[in-house]
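> 3D model of this:
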Amino acid sequence: MFPFGLLSIYLVSTLVCLVILYVWKYRRYYYLAFQIPGPSILRMLHILFVCIIIEKLEVVHKILAKLIHEERSSSPCMIKFWYGTKLMIFLLEPNLIRKVYQTHLRKDPLSYSLTNPILNGPSIFQNNDIPTWKAHRKIISHASFSMTALKVHVKIFHEEAQILATKLGLKAVNRQPLEPEKMMGLSSLSMVVRAVTGLDFKIQQNFHDQHPFLSAGTYGLEMVGTRIANPWLLIPAIFNLSGYKKREEAACKQVRVFAEEIIGKIKAKVSEQMKNFLEDSKTNNFLCNYIEVTIRDQLNPTIPRRHVMTHDELVSEIIAILAAGMDTTKSTNTIILIMLALH
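Next up, the predicted model:
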C-alpha cells in the first residue's frame, strides 16, 4: 500500500518549514508591523469567519462598523489590516496624509496596480514620482479648486439638481415606490463633468438609465474587488485566461473613449481661441478647469515639456478625477434625497 500517512507528514512538515523560513526572512517587517495599532490577524480571521456565516448584509455592516469604531477610538491616526501576508495601512489624519504624500510616495503596488487598467495608467492618486506628483497636483488644484471655480460649481449643481428633481417628480406622480439610483448616477456624473471640464453633454436629458462611462467605470471598480476577494485572480496567467480580462479591457476602452471625447472638445475650443487671438477676452477668465490649462500648455512650444502633462497622463487624470468626484457627489446627493424623503 502507498504510505499516504507518511506522505501527509512530509507535506505538512515541508509546509511548516516554508512558513517558518518565510517569517524568519521577513522578521523585521512583521516585527515593525505588529507595533502599528490595528486588529490582530486572529481577530480579522474571526470577523471574516463570522461575515461568511452571516448572510444578512445589515448584520455584516454593523459588525464592520463596530470594528472600525473600536479601532479608530484606540488609534485615531491610522488603522492596519492584513491581506494574507501583506500589510495594508489606512491613514486617517489629514495632516499625516499630507506629510506622507510630500515625503514618501511608495504606495501599495498590489491594490493600486489593480486600478491602473480602468484609470488607463497611474494618475495623481498613484504617481510615486514626487516632482511629477507635485507638478500635477499644483495644476489641478490651482485651476479647478479656486474660489472662482467653486462659485461656478454651485450654479452647475443647482441646475442639475433642478433637472433631477423634475425627473423624480414625474416618477412620483402615481405615489408608487421608485428606484432613484440610476437617475442619481446620471445627475452626479453630469454635475462632475460640467464642474471639472466646463462642458455640458446634457447627460440627464440624453440618457435614461445608464451612461457608458458609468457602466464601464462601475465594472472596473467591481473587478478590483473581485480580484482582491479571489486571490488566484491576482496571478496574471489565470486572470488572462478568465473571461474577466476581456470584459475589463472593453470597460477600459469605453472609459478612455469618454475621456478622449472631452479632450477633443476642449482642444478644439482652445485651438479656436488661440487662432483668433482671444487670450485677453472674457473667455480666458474662465480657465477654471485644469484640462484647458494643460491643453494650452501642450500647444505652447515655449513651455518645457517636462512641466507639461502628456496626453496619456491627462487621460488618466481626467478618469481619476471624474471617478473620485462621482463617488463623493453621488453619496452626498443620495443622503440629501433620503433626508428629504424622511422629512
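
> going forward, measure contacts between C-alpha atoms and count neighbours the same way
OK.

> So which bits of the one helix or strand K265 maps to are buried?
In this assignment (DSSP states H and E), K265 forms part of helix 244-275. For helix 244-275, burial by neighbour count (16 or more other Cα atoms under 10 Å) applies to 245, 248, 251-256, 258-260, 262-263, 266-267, 270, 273.

> Could you also give me the structure for this next sequence, so I can compare it with the first?
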Amino acid sequence: MVYEIWSPIPSPIRPCPMIFLNSPEYVQKLLNSSESAHLGKSFAYNPCKPFWHDGLIISKGDKWKSRRKLLTHIVTFKNLQSYMDIYNKESISLVKKLDDHFSHCPKNKAKTIDELLMTSSLNIIMEAAMGTDITKMTAAGDKSFVESVNTCMEIVVTRVLNPWLMIDWIWKLHPMSKYGFEVVSSARQYVRQTMEQNKKGKLDGEQTSLIEDLQEAGLTEEEITGEVFTIISAGYETTATTIHFLLFLLSLHPNHQELCRDEIDTVFDDPELCPGGNLTNAAFGKLKHLERCIQETLRFYPVVPVFQRHIEAPLELEKGVVIPANSVVTLFPQGIHMNPKYFPEPEKFNPDRFSIEEVKARPPFAYIPFSAGTQEVFGVQVCDAGSDELECENFEEFCGDHERYLG
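Sure, this is the predicted structure:
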C-alpha cells in the first residue's frame, strides 16, 4: 500500500511530495536499497544536526556507509562480552534503588520508576561509550554532560512536535534556542577531556571505551563528539522506555511474567551461565520467553515510532509503481505491526508470535521496531543485551512472590 499527500510542511527549499508506505514488501524495497540516493534523511532530522553533527543518524551516502561499517566493526556481538561487567554492575544497582524506592511506599500505592530506568540506561551507555560512571560524576557535583544530553533531547522533541519551529529563523526566536550552543560546547569539552585522559593510557584489563576506539580509527574531535552524542542521546531513552513498557505489559499479563521468572531462575541457578550471580552472554541465549516478550513489547511500542527518507532518485517498488525523485517517504512501524494480516488479533499481547515458526511465516519487514535492512538502527545488540540484563535482575528480585509482583 502506498499513500501520497502534498506535504503541508515545507522542506528547507520548497514543498515536496510525501509518500507513506504501509506494505512490508514496499518497505523492504526502500530499506534494503544500497543506493546512496535512497539513504538521505528528510528535513525532520534537522533539529538533531547541531548536536549530532554529521554522525551516523544524520549522515548519508558514502559517508554513512563508511561510518556504519566502522561502528559495526567496533560494536560486534563478540565485543559485548567486554560490556557485561557494566551491565551486571548497573542492573544490581538498579535493583537496590528500586527496593529502596518501594520500601517506603504504602501498599497498593503507585510510584513512578521512569527516572530510575533512565538513569540506569544512561549510566550503561555513558560507561560503554566514554568510560565514565555518571553516578560518580553526579556525586562529585559534575552534572554538565548529563544535563547536556537531557537538554538536547528536550530541544529536539520541542522542535519536532511544533512543526513551525523546524524553520530555523523562527526557532532562533524561541527562548530555548539559546541553550543549543551551550549543549554543544559542553559536549565537546567533555569529549576533549576524555580524549586527553585516554592519551595517558589505561591500566591492564581496564575497560576500553567507544571514544578510544574512534580515536584509534582516526576520527577527528568533532566527528567523535557527533558519534558519541548520537549514541548516548538516541540510545539511553529508547532502552529505558522499552523496559518501562515491558514492565507495564507484563504487569497486565502475570502468566507471562511467571514464565519469565521461571526461565530466569533456571539461568541464575546454573553456575556456568551465571557465575557468582553475574549473567554472561551465553545466558541470554537461554532466555527465550523473555526475548519474545521484549519483541512483542516492541511490536506494540517500537523504538523508532516514525522515520523518514529523502529520495533523491526514483525508486521502483514494482512494475508501474515508482516513488519519484525528491520525495519524502514516511514509515510508521506501529501501523505495520498492528496489521491483522501479519499479526492476527494485533491488540492481544502474545509473545508466541515470535516463535521460530511464526517469524518464518511472516514477511521479514512486517516487524521493524529498529528500522531494518541496510538502515537498521545501529547498536541493536547493545540495546537488547542491556534490556535483557536489567530485566533479569528485576525479575529475580521483584517477582519471587505475589506480594512483590510487578503488577
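
> Output the contacting helices and strands for the helix holding K265 of the first structure.
Under the contact definition 3 or more Cα pairs under 8 Å, 6 or more residues apart in numbering; DSSP states H and E, helix 244-275 of the first structure sits against helix 109-119, helix 212-229, helix 290-299, helix 311-342.

> go with 10 Å
On a contact count with 3 or more Cα pairs under 10 Å, 6 or more residues apart in numbering; DSSP states H and E, helix 244-275 of the first structure meets helix 109-119, helix 181-197, helix 212-229, helix 236-241, helix 290-299, helix 311-342.

> Determine which stretch of those is the most buried.
Stretch with highest mean neighbour count among those: helix 181-197 (a mean of 22; mean count of other Cα atoms under 10 Å).

> and that one, what does it pack onto?
On a contact count with 3+ Cα pairs under 10 Å, 6+ apart, helix 181-197 of the first structure meets helix 130-144, helix 147-171, helix 203-206, helix 212-229, helix 244-275, helix 290-299, helix 311-342.

> hmm, 8 Å instead?
Against helix 181-197 of the first structure (3+ Cα pairs under 8 Å, 6+ apart) you get helix 147-171, helix 203-206, helix 290-299, helix 311-342.

> Looking at the ones you listed, which is nearest to S141 of the first structure?
Closest to S141 of the first structure of those is helix 290-299 (Cα to Cα; 8.0 Å).

> Report the angle between that closest one and helix 244-275.
Here the directions of helix 290-299 of the first structure and helix 244-275 differ by 70 degrees (axes from the mean of the first three to the mean of the last three Cα atoms, to 10 degrees).

> Helix 290-299 of the first structure to helix 311-342, inter-axis angle?
Angle, helix 290-299 of the first structure to helix 311-342, by the same axes, to 10 degrees: 170 degrees.

> Show me how far helix 290-299 of the first structure is from its chain's centre.
Chain-centre distance of helix 290-299 of the first structure: 24 Å, with Cα atoms, centre = their mean, to the nearest Å.

> same deal with stretch 89-102 of the first structure?
17 Å.

> repeat for stretch 255-266 of the first structure
19 Å.

> mind checking how far A259 of the first structure is from Q298 of the first structure?
From A259 of the first structure across to Q298 of the first structure, the span is 17 Å (Cα to Cα, to the nearest Å).

> for T115 of the first structure, that is, sorry about that
T115 of the first structure sits 26 Å away from Q298 of the first structure, going by Cα to Cα.

> Repeat that for L105 of the first structure.
Taking Cα to Cα as the measure, L105 of the first structure falls 26 Å from Q298 of the first structure.

> what helix or strand is I9 of the first structure on?
Per DSSP H and E, I9 of the first structure falls inside helix 4-25.
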